[in-house]
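**Student:** This is a predicted model, with the sequence first.
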Amino acid sequence: MRLPADDPRHVAVQADLRHWLEQAVIGLNLCPFAKGVHVKGQIHWVVSDARDGDALREDLRAELLALAESDPEQRDTTVLAAPWCLADFLDFNDFLDEADAVLEALELDGTLQIANFHPHYQFAGTVDDDVSNNSNRAPYPVLHLLRESSIDRAVAAYPEAEMIYERNIEALERLGAAGWAALNIRRSVGE
């Protein structure tokens, strides 16, 4: 069953993700490239109704093709949320190999790439409640589809882009768990 884009559940998921983007990603400057595309309205938001990896793979395929064929001035990036699928982080992490295989099968590797976020994201060597994990946590499992050309331009314009990860960890550690909680990153639609 495909829900209409204006279904209240889709609207709630998108609102949660926009809040996360504005408060955490942009607000904490976790991604210095996010603000420009957000302000210009170049982010395409998609909520998948997938209940399993097969259905999500099909939605991913469709969104990769749509992004590749779209005008970057209108749609520079796509955020594909999967609120009813891959709630377990390890299952989601395993799915990322399948996502990359879809990208390669479409011959879009080198043109597009897939970043990922998950509510239970955990870096190797950390404990679950380590505040640094929040740099890759979103309210829902997310596949973020990006244009390589946009990344290249952004990295060229941003000094020491390779240091973003370290700066994010430092910022999150200064913020602490209480500060993160105060951002009220929420999930309105169930797992």
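**Tutor:** Yep, that arrived. These numbers were taken from a predicted model, which means no experiment stands behind them.
**Student:** Only C-alpha atoms from now on, for both contacts and neighbour counts.
**Tutor:** Fine.
**Student:** in stretch 128-143, what counts as buried?
**Tutor:** Buried residues in stretch 128-143, counted by 16 or more other C-alpha atoms under 10 Å: 131-143.
**Student:** and it, how far out from the chain's middle?
**Tutor:** Centre-to-centre, stretch 128-143 and its host chain are 10 Å apart (C-alpha atoms, centre = their mean, to the nearest Å).
**Student:** What helix or strand is V102 located in?
**Tutor:** Using DSSP states H and E, V102 sits within helix 89-105.
**Student:** Now do that helix: which elements does it pack against?
**Tutor:** Counting contacts by 3 or more C-alpha pairs under 8 Å, 6 or more residues apart in numbering; DSSP states H and E, helix 89-105 packs against helix 53-69, strand 112-117.
**Student:** between the longest one and strand 112-117, how big is the angle?
**Tutor:** If you take axes from the mean of the first three to the mean of the last three C-alpha atoms, to 10 degrees, helix 53-69 sits at 130 degrees to strand 112-117.
**Student:** One more to weigh against that first structure:
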Amino acid sequence: MVTSCFYVVQPNFQQHTDTATPSFHLPLNPINRRYFNVRTAIVIQQTRTWLKTVVIDHTICPFAKREYDRNSIRYCVSDTIDTAECLTSLIEACQHLDTDPDYETTLVILAEGFKDFDDFLTLIDIAEKLLIKQGYEGIYQLASFHPDYSFANAPRNDPANYTNRSPYPMLHILREASIEAILKNHPNPENIPERNIAYTRQLGISAVQKLLADCFKPDAS
């Protein structure tokens, strides 16, 4: 069960308790529509490859495999470069999770926009404030990934940065109740970041760079 979403939208935020949902319009001619359908499928496949070959196979997130195998991850691809449109996509994704328990989590994949990491950090700051404003505090938690992700005070070529580097900028929406339940049953969850830092540094910069680059290979799976 893979859901892909292509958004060309006007900002239309609703409180998540409201039954109204934003309207989404696709002003595409048939040729452009076919292009975006193909492009969306490629972006989702590259993202799934990253999840499998990097995040899961190298145990960067020990909780990802269950949801990947259950097909409970929703993939939404947006080509917007506009902050307001991106935020609309984020809220729509939250509203979908409100009403669809089959999906445990959602990845909003920004296929074209926010390639500059500083711009992406600004987006994350605004997005987190918007979730609170929309009444989602304590309901959803936002994580983030980016091709140029760098931790504060870390050199840009530190392999540890690759624990949060991804093929595209991504907003990851997680159900907070699910996170709390999982962490209760996981021994020493606070050690996961330290383990990942040590592990990626042991792999070395060339190896982690190759892992990410291989996600773009046509035959990657």
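**Tutor:** Everything's here; your move. These numbers come from a predicted model, not from an experiment.
**Student:** ok so, going back, could you pull out the buried residues of the helix holding V102 of structure 1?
**Tutor:** Quick answer for helix 89-105 of structure 1 (16+ other C-alpha under 10 Å): F89, F92, F95, A99, V102, L103.
**Student:** Residues in contact with that helix: which ones?
**Tutor:** Residues from elsewhere that reach helix 89-105 of structure 1 (C-alpha atoms under 8 Å, 6 or more residues apart in numbering): 53, 57, 60-61, 64, 86, 109, 112-114, 118-121, 141.
**Student:** Distance from the longest helix seen in structure 1 to the middle of the chain?
**Tutor:** In structure 1, taking DSSP state H as the definition, the longest helix is helix 164-182. In terms of C-alpha atoms, centre = their mean, the centre of helix 164-182 of structure 1 is found 18 Å from the chain centre.
**Student:** Could you list the buried residues of it?
**Tutor:** Across helix 164-182 of structure 1, burial judged by 16+ other C-alpha under 10 Å covers I164, N168, I169, A171, L172, W180.
**Student:** What is the equivalent residue in structure 2 for the last one?
**Tutor:** Residue correspondence to structure 2 (TM-score structural alignment): W180 of structure 1 is matched to V208.
**Student:** Verify the stated contact: that match with T200.
**Tutor:** Yes: counting by C-alpha atoms under 8 Å, V208 of structure 2 touches T200, with 7.0 Å between them.
**Student:** list residues touching both of these two?
**Tutor:** Shared contacts of V208 of structure 2 and T200, defined by C-alpha under 8 Å, 6+ apart, comprise P159, Y162.
**Student:** W45 of structure 1 - that's part of a strand, no?
**Tutor:** Yes: with DSSP: H, G, I helix; E, B strand; the rest coil as the criterion, W45 of structure 1 is part of a strand.
**Student:** Aligned against structure 1, show me the partner of E128 of structure 2.
**Tutor:** Using TM-score structural alignment, the partner of E128 of structure 2 in structure 1 is D100.
**Student:** Using the three-state scheme, assign A50 of structure 1.
**Tutor:** Assigned state for A50 of structure 1: coil (three-state reduction, three-state DSSP).
**Student:** wait, it sits on C85?
**Tutor:** Yes: the criterion here is C-alpha under 8 Å, and A50 of structure 1 meets it with C85 at 6.1 Å.
**Student:** who touches both of the two?
**Tutor:** With contacts taken as C-alpha under 8 Å, 6+ apart, the residues that reach both A50 of structure 1 and C85 are L56.
**Student:** need the contact list for T126 of structure 1.
**Tutor:** Contacts of T126 of structure 1 by C-alpha under 8 Å, 6+ apart are N133.
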